[in-house]
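> Got a predicted structure here, sequence first:
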Amino acid sequence: MPIDIITPHLLRDWPLPSATGDDKHDRGTVLVVGGSRYTPGGVLLAGLAALRAGAGRLQLAVTESTATALSIAVPEAKVLGLPETAEGSVSADLPRALLELAAGADAVALGPGLDNIDETQKILDLVLPATGPGTALVLDAYALGALSRRPEVLGTAKGGAVLTPNRTEAEHLLGRDLGDDLAVEAASLAARYGAAVTLHGHVADPEGHVWREESGAAGLGTSGSGDVLAGLVAGLLARGCEPAQAACWATYAHAVAGQRLAPRYGRTGYLAREIVDEVAYTIGTI
């Protein structure tokens, strides 16, 4: 299987869309839907990463009990509170306001911080058909588990999609254990779901193209790191990237941001929030 290595040279030959004006709308709107009473941080990390990737506007939808705190923590964002179950998960009894935000967003990231598979399945079934004709989709975490139950729901997404699974989520999506060749597995996922995929540094698209990022390190395996990657992809999609392009740029920026932190914190000592802080510089200096 031919594999292209993601390098600065490759990315410079595949440049990001340029904003045509100085208005925030020119760089696109990202909506992140996720969180729970106990895990609102996933939404925060994904949202900040989307802004650092260059998105112009950010909207966050989280449990009502955490919405006020999140709006203070991320003053750049519009924050919408969602109904929650007695256990503190986001409830699928979604307000019309959320579906309206999904219809108007350039990219929707669904999954960071969600923790109830049954509610997530219902949320997926409601949000995906509500997206606009040009809305791109990023599915992460529990949203991937829900997708594995009903793959056909992805067909209701109209603007393309990127899946950001870890190994366990990839196994759920494939319905089997992963093999040793992650490039082959990423390609299998992309073909099965008709979406771009980034899987532990391996990117694939439904047409059979495969890329590999070789700068990643053990430090990326830290709590919240996947939320950052999902947010990066969403931010780049909102700017106008095609799904495979967004996945390649985000995968590279995520890995190199971690590399930049290693001299200060060691190979495994940096935090996901610190990866976010390195992203804009990393993208800007490619």
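Received, thanks.
> switch to C-alpha atoms for all contacts and neighbour counts from now on
Will do.
> Neighbours of L220, how many?
Look at L220: counted by other C-alpha atoms under 10 Å, it has 25 neighbours.
> which residues touch the nearest residue to it once chain neighbours are set aside?
Computed as C-alpha to C-alpha, 6 or more residues apart in numbering, the closest residue to L220 that is not its neighbour in sequence is G258, at 6.5 Å. By C-alpha atoms under 8 Å, 6 or more residues apart in numbering, G258 lies in contact with 216-217, 219-220, 270, 275, 278.
> can you tell me which two in the residues you listed are farthest apart?
A217 and E278 (15.2 Å; C-alpha to C-alpha).
> next, the one to line up against it:
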Amino acid sequence: MPNRSDSLVITPALLREWALPVPSGGKDARGTVLVVGGSRFTPGAVLLAGVAALRAGAGVLQLAAAESTAAALSIQVPEALVVGLPETPAGAVAGRAGDQLRELAGEATVVTLGPGLNDIDETRELLELILDATGPETSLVLDAYALGALSHSPDLLVGSGRPVVLTPNLTEARHLLDRDPGDDLDAEAAELARRYDAVVSLYGHIATPQGGSWREESGDAGLGTSGSGDVRAGLLAGLLSRGAEPAQAACWAAFAHAVSGQRLVPRYGRIGFLARELLDEIPHTLATV
């Protein structure tokens, strides 16, 4: 597929030529997604990311979040294995999360780190734990506070050969760049991809370290709603889990995220829908490309 410096517009035709893998067999053939995040006050971020991963085709879902939220999450997402992680007194997930998280990460196909985390120092420890527990073939999606943690250790992924996708918003991009991003988001995504040696999905602008560049032009203002980024991160994880490679998953996820929002406009208006309402639109959007 494309590997060029000029940005290609993501269209249904482009995606049809870059068809997603369709695994055969049972749920194990579609991989295991582990979502790590969720403070005492933000378990919904883990829920949104996890359900999005299932809607995108992941076979097995595991959620690891603050211990005080685990029972509620297990009821809300009965399809998932839910693990409670130690908390700090302030309710953040503690960085020294223990052997159970290490074991789950080591067996996962994809680990998504970040949704709902809220302590940068604890997140740095969690990131180091995940990198230590996973092999070079494990796909990683880093979102939210995990991106802030990465910005403190910019060489952490360089040369590792890991399949990694970073999903920054503009605030997170500022931390990763150590400056305000400019107006040319294609160029900023490319700079981040080179700097961190990872695929980057920045507001629908996707770039690879090798110079591949795509952009999604269907997104609208409604996607700028609380929890929307968690849905996108989970969608990405689900596509990676079923066998997509990082740039392919990022392009498909950007398109599916945007078009799922478009499908909600007739019912809720351009800015009236909720992030959780995107979830049910994902399978149909993917199936009708």
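Cool, the structure landed. Quick caveat, the model's predicted, so the values are computed rather than measured.
> What would you report as the TM-score here?
With the length set by TM-score structural alignment, normalised by the length of the first structure, the two chains reach a TM-score of 0.98; 285 aligned residues with a C-alpha RMSD of 1.1 Å.
> can you tell me what part of the second structure whichever strand or helix holds the residue nearest to L220 of the first structure aligns to?
According to DSSP states H and E, G258 of the first structure maps onto helix 243-265. Using TM-score structural alignment, helix 243-265 of the first structure lines up with residues 246-268 of the second structure.
> Can you state the mean residue-to-residue distance of the matching stretch versus the first structure?
For stretch 246-268 of the second structure, the mean deviation from the first structure after alignment is 0.4 Å (mean C-alpha distance after the TM-score superposition for the first structure).
> picking that back up, tell me which of the contacts of G258 of the first structure is nearest to L232 of the first structure?
Among the contacts of G258 of the first structure, I275 lies closest to L232 of the first structure (C-alpha to C-alpha), at 10.8 Å.
> A287 of the second structure maps to what in the first structure?
Match for A287 of the second structure (TM-score structural alignment): G284.
> just to revisit the earlier point, look at A217 and E278 of the first structure and report which has more neighbours.
Higher neighbour count among A217 of the first structure and E278: E278, with 20 against 15, using other C-alpha under 10 Å.
> The more buried one reaches R260, doesn't it?
Yes: here E278 of the first structure reaches R260: they are 7.5 Å apart, a contact under C-alpha atoms under 8 Å.
> Now T156 of the first structure: closest residue in space that isn't a chain neighbour?
Using C-alpha to C-alpha, 6+ apart, the closest residue to T156 of the first structure is P129 (5.2 Å).
> between the contacts of G258 of the first structure, which is nearest T66 of the first structure?
I275 (23.4 Å).
> burial count for the counterpart of that closest one in the second structure?
Matched to the second structure by TM-score structural alignment, I275 of the first structure sits across from L278. Per other C-alpha under 10 Å, the neighbour tally for L278 of the second structure reads 24.
> same deal with P40 of the first structure?
Count around P40 of the first structure with other C-alpha under 10 Å applied: 22.
> Please pull up the equivalent of it in the second structure.
P40 of the first structure maps onto P43 in the second structure, by TM-score structural alignment.
> gap between that match and A64 of the second structure?
Shown here: P43 of the second structure relative to A64 of the second structure, a distance of 10 Å by C-alpha to C-alpha, to the nearest Å.
> which neighbours do the two share?
In contact with both P43 of the second structure and A64: G37, using C-alpha under 8 Å, 6+ apart.
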